[in-house]
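1. predicted model and sequence below, questions to follow.
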Amino acid sequence: MTIAKNTICLWYDKDAEEAARFYAKTFPDSAVHAVHRAPGDYPSGKVGDVLTVQFTVAGIPCLGLNGGPAFKHNEAFSFQIATDDQEETDRYWNAIVGNGGQESACGWCKDKWGVSWQITPRVLTEALAAGGGEAKRAFQVMMDMRKIDVAAIVAARRG
């Protein structure tokens, strides 16, 4: 497999392959393409350890790098997954949070490796794009949520 011209590189302590396999089974249009082992010892690993993993998350090419504990993920980077309904929102949210992740606010959560995810129903994005009172009401109701409640956003849009 060739590496895409632009690839997101995600730094993991040592679990890039486990993370990539979890993403591949959780999100459509996702797969693990290649696992590369270190040709020699490196600061946080030994020859033969998994060094990089080429994978795709919802169509986005990624490279997982097992670089050791020096750097941690934070909310400055997140994957935003657009969902079509509450069922899809619940499925992704529960997969991430239920696999050692944690809830945050306004549709954000973190997986067990510390990568941030925004599980964002399209109805919320559309409400905010509408502007005016509709956007304001949807925004206000969203501010009190963890996982997004689609029915509450729809009701807020209507006023």
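-> Looks like it came in fine.
2. when you work out contacts or count neighbours from here on, use the C-alpha atoms and nothing else.
-> Will do.
3. list of residues touching the helix or strand containing Leu65?
-> Leu65 belongs to strand 60-66 when assigned by DSSP states H and E. Applying CA atoms under 8 Å, 6 or more residues apart in numbering, the contact partners of strand 60-66 are 4, 6-17, 20, 50-56.
4. do that again at 10 Å, thanks
-> 3-20, 29-36, 38, 44-45, 49-56, 79 (CA atoms under 10 Å, 6 or more residues apart in numbering).
5. put this next to the previous one:
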Amino acid sequence: MSKISPCLWFDGQAEAAAHYYAAVFGGSVDHVSYYPDENLSPSPMAGGSVLLVEFTLFGQSYQALNGGPQFTFDEAISLSVACADQVELDRYFDRLTGDGGKAGPCGWVTDKYGLSWQLVTRGILANYHSDDRAAIARMMAAMMTMQKLDTAAMQAAFDGETS
């Protein structure tokens, strides 16, 4: 387990979500803990139901907690995936949106559990390290017209190429 692990709050879907994320991203579900019997401890979920699921994606540990309906995800927190190339980005985008998720602006996807993801290629991320602010502005202007990011179009905008 990592020293710091994001803990994602669910209302009864923690185990299903962890297995889903492990399947989408080639990770693993590492441990499932259960709530004690109802008569031993008050809890937001039924005794014997899943409490906490520990899972790993790309070497990073995560926790999925069944905490009840009090809290839901919003776009204030997202998980950013640095994809190797457009093919990998397309695969994740298609899987996350095709399984009940929805595309948002600028490469964001909200999955079927309500968690937001940012899918971007490493090449585009590297462009943000440039000192050429005009190139970054062109690339960002192109990005603002997209849902799923088109790496080639963003790179062309960064490079100042017009179509």
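-> That came in fine, so what should we check first? All figures in this text were calculated on a predicted structure; none of them were measured in a lab.
6. hmm, back to that, in strands, which of the contacts of strand 60-66 of structure 1 fall?
-> Assigned to strands by DSSP state E, the following of the contacts of strand 60-66 of structure 1 qualify: 8-12, 31-36, 50-56, 79.
7. for the spatially closest residue to Gly68 of structure 2 that is not a sequence neighbour, what are its contacts?
-> Of all residues not flanking Gly68 of structure 2 in the chain, Asp11 sits nearest, at 4.3 Å (CA to CA, 6 or more residues apart in numbering). For Asp11 of structure 2, the contacting residues are Pro44, Met45, Leu65, Asn66, Gly67, Gly68, Pro69, Gln70, Phe71, Thr72, Tyr113, by CA under 10 Å, 6+ apart.
8. ok, Gln102 of structure 1 next?
-> Gln102 of structure 1 touches Trp93, Asn94, Ile96, Trp108, Cys109, Lys110, Asp111, Lys112, Gly114, Ser116, counting by CA under 10 Å, 6+ apart.
9. now do 7 Å
-> When contacts are counted by CA atoms under 7 Å, 6 or more residues apart in numbering, Gln102 of structure 1 touches Cys109, Lys110, Asp111.
10. for Met1 of structure 2, same thing?
-> Met1 of structure 2 neighbours (CA under 7 Å, 6+ apart): Ser61.
11. kindly recompute the last result at 10 Å.
-> Asp30, Glu54, Phe55, Thr56, Gly59, Gln60, Ser61, Tyr62, Gln63.
12. what lines up with the last one in structure 1?
-> Read it as Gln63 of structure 2. By TM-score structural alignment, Gln63 of structure 2 lines up with Leu63 in structure 1.
13. next, find the distance separating that match from Thr52 of structure 1.
-> Counting by CA to CA, to the nearest Å, the gap from Leu63 of structure 1 to Thr52 of structure 1 is 7 Å.
14. common neighbours of the two, please.
-> Common neighbours of Leu63 of structure 1 and Thr52 (CA under 10 Å, 6+ apart) are Cys9, Leu10, Trp11, Ala16, Glu17, Ala34, Val35.
15. selecting buried members of the contacts of Asp11 of structure 2 in PyMOL, what would you type?
-> This is how PyMOL selects the buried members of the contacts of Asp11 of structure 2, with burial counted by 16 or more other CA atoms under 10 Å:
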select buried, resi 44+45+65+66+67+113
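16. what's the closest of the contacts of Asp11 of structure 2 to Leu125 of structure 2?
-> Tyr113 (26.3 Å; CA to CA).
17. the closest one contacts Phe73, correct?
-> Yes - counting by CA atoms under 10 Å, Tyr113 of structure 2 sits close enough to Phe73 to count as a contact (8.5 Å).
18. which neighbours do those two share?
-> Joint contacts of Tyr113 of structure 2 and Phe73 (CA under 10 Å, 6+ apart) are Phe10.
19. for the residue nearest to Gly114 of structure 2 when sequence neighbours are not counted, give me its contacts.
-> Nearest residue to Gly114 of structure 2, sequence neighbours excluded (CA to CA, 6+ apart): Phe73, at 5.8 Å. Shown in contact with Phe73 of structure 2 (CA under 10 Å, 6+ apart): Leu8, Trp9, Phe10, Thr110, Tyr113, Gly114, Leu115, Ser116.
20. closest one of the residues you listed to Gly123 of structure 2?
-> Ser116 (21.3 Å).
21. now do that closest one against Ser78 of structure 2, distance only.
-> Ser116 of structure 2 is 5 Å from Ser78 of structure 2, by CA to CA.
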